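Participant: got a predicted structure plus its sequence, pasted below:
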Amino acid sequence: MLKRWDGFTSFLDDVRICLTNNAAERALRGFALGRKSWLFAGSDRGADRAAFMATLIMTTKRNDVDVLASLADVLARIADTPVSRLEQLLPCNWAPKTLKAQSA
């Protein structure tokens, strides 16, 4: 324990570090409850797509972005977005189009 004391007490110096993992377990609860529904994804490709969508949705929630608005906007814009600008559609960078930009 003494060899790891700095790591053990790091939560005292950084307020972002939780003393328990309760928040992390609560965040995973919804995903864990859906496991039976996703057990038979149909194929490996279907399972990969389900994992991708779950990751995208959870990342969007983590960035305090409205999931439905974000997904609807991204799906509408992704085909016309050049590969070099796809990073703008990531949940951490996403911003809805303004009315002026949509009418132009």
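Facilitator: Thanks, I have it.
Participant: rest of the way, CA atoms for contacts and neighbours
Facilitator: Will do.
Participant: does L86 touch R77 like I think?
Facilitator: No. The pair L86 / R77 is not scored as a contact, 9.7 Å apart, by C-alpha atoms under 8 Å.
Participant: got another, please set it beside the one above:
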Amino acid sequence: MLASLIQTAKLNDLDPLTYLADVLQRIVDGSVPVNRLDALLPWNWTATEVAQAA
């Protein structure tokens, strides 16, 4: 499953480490409601300012 997430991030021209770190942090923080998890998919994802700075 992890390999699939990494490959999907790469296919969407994202840095997999930045993408996964941001998505996991948002899930842990609860900053994304359950009904908006689709916003975390690689093709919908936009980095937060913290992740962009890294």
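Facilitator: Ah, there it is. Here the structure is a predicted model, which means the values were calculated and not measured.
Participant: how many other residues sit next to T60 of structure 1?
Facilitator: Neighbourhood size, T60 of structure 1 [other C-alpha atoms under 10 Å]: 20.
Participant: what's the match for W94 of structure 1 in structure 2?
Facilitator: Alignment note (TM-score structural alignment): W94 of structure 1 maps to W45 of structure 2.
Participant: looking at structure 2, which residue lies furthest from center?
Facilitator: Distance from the centre of structure 2 peaks at N35, with 15.8 Å (C-alpha atoms, centre = their mean).
Participant: the match of W94 of structure 1: what's it in contact with?
Facilitator: A39 (C-alpha atoms under 8 Å, 6 or more residues apart in numbering).
Participant: what's the match for the residue farthest from the centre of structure 2 in structure 1?
Facilitator: Match for N35 of structure 2 (TM-score structural alignment): S84.
Participant: would you mind measuring from its match to I78 of structure 1?
Facilitator: 12 Å (C-alpha to C-alpha, to the nearest Å).
Participant: go on, L28 of structure 1?
Facilitator: Note on L28 of structure 1: its distance to I78 of structure 1, by C-alpha to C-alpha, is 28 Å.
Participant: element containing A9 of structure 2, please.
Facilitator: Element membership for A9 of structure 2, per DSSP states H and E: helix 2-11.
Participant: counterpart of that helix in structure 1, which residues?
Facilitator: Alignment note (TM-score structural alignment): helix 2-11 of structure 2 is matched to residues 53-62 of structure 1.
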